[in-house]
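*Asks:* Next come a sequence and a model predicted from it.
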Amino acid sequence: MKMRSQRGLTLLGVLVTGVIAAFVLVVGFRSVPVINEYLAIKRILGIVADESDKGASLIEVRRSFDRRRQIDDVSSVGGADLTIDKSGVRTVIDVEYTRKIPLLANVSLSIDLHPSSEPR
């Protein structure tokens, strides 16, 4: 009788794979609100830039952003944080901010974000 070698994962292999998969899932689940907020800010910046192109002043643009951010539950940035450039044909509004995502105990993920009204 000829012995065939068995194939498959060892218990240690299953545990390591499970830990890696759990870590990826935790990072993914905790990143979803940050991504949703980034997309909301980007959308609001586009709307507010169009208002600025139609003649709204800088103060009105900042107030409009603040009103819209309250509706969309954006808490990372405010109207005072906006950088508004009206020098070109189209108004460009952007903002830079950093979000820290707590993962486990004292381990955090820091993400630098830079949404803009200018399409890329």
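*Replies:* Received it, and whenever you're ready, just let me know what you need.

*Asks:* can we go C-alpha only for contacts and neighbour counts from here?
*Replies:* OK.

*Asks:* ok, how many other residues are close to Ile111?
*Replies:* Using other C-alpha atoms under 10 Å, the number of residues around Ile111 comes to 13.

*Asks:* Would you agree it is in contact with Lys100?
*Replies:* Yes: under the criterion of C-alpha atoms under 8 Å, Ile111 makes contact with Lys100 at 6.3 Å.

*Asks:* can you give me the strands in this protein?
*Replies:* Here the chain has its strands, by DSSP state E, at 83-85, 92-94, 97-104, 107-113.

*Asks:* Going by neighbour count, list what's buried in the last one.
*Replies:* Just to be clear, that refers to strand 107-113. By neighbour count on 16 or more other C-alpha atoms under 10 Å, the buried set for strand 107-113 is empty.

*Asks:* Next one for the comparison:
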Amino acid sequence: MIKHQRGLTLSGLLVWGVFLVVVAVFGMKVVPTYLEYYKIQKDTKAAVAQVGPEATVADVRKAFDRFAEIDMLEFSSNQLEISKENGRIVVEFAYEKRIPLFANVSLVIDYQGSTQK
């Protein structure tokens, strides 16, 4: 009767450990930018809902700035494109986020969103 050993070698453990650390560090750098994007999306929708269809561009920007201040966003209302389509206010935004990974390597993510359905 032959018994086969089961388990993980030390080198295999090190390789998997390094892989998990790299994935965790990558996640810790990328996840906050996704959260920021969803906060911006939520705040633009809330600002449009708050001001109503007869509001001016300045009213929408002020409402967004109040929501952005509460959520502590670095995103400014000046980066919003505000227009009216079919009597409804539509707010669009697009921006680029550069995440430094290591040395001279960065990850660039292009975010864009709109309140239009």
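*Replies:* Arrived safely. What you see is a predicted model; the values in this text were computed from it and never measured.

*Asks:* TM-score for this pair?
*Replies:* With the length set by TM-score structural alignment, normalised by the length of structure 2, the two chains reach a TM-score of 0.82; 117 aligned residues with a C-alpha RMSD of 2.0 Å.

*Asks:* any chance of the strands of structure 1 in a markdown table, plus distance to Asn36 of structure 1?
*Replies:* Converted to a markdown table, these look like this (distance: least, C-alpha to C-alpha, whole Å):
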| stretch | distance to Asn36 of structure 1 |
| --- | --- |
| strand 83-85 | 21 |
| strand 92-94 | 17 |
| strand 97-104 | 12 |
| strand 107-113 | 12 |
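
*Asks:* so which of those comes closest to Val16 of structure 1?
*Replies:* Val16 of structure 1 lies closest to strand 97-104 among the strands of structure 1, at 17.4 Å (C-alpha to C-alpha).

*Asks:* which residues of structure 2 does the closest one align to?
*Replies:* With TM-score structural alignment applied, strand 97-104 of structure 1 matches the range 95-102 in structure 2.

*Asks:* average distance between that stretch and structure 1?
*Replies:* Following the fit onto structure 1, the mean deviation recorded for stretch 95-102 of structure 2 is 1.8 Å by mean C-alpha distance after the TM-score superposition for structure 1.
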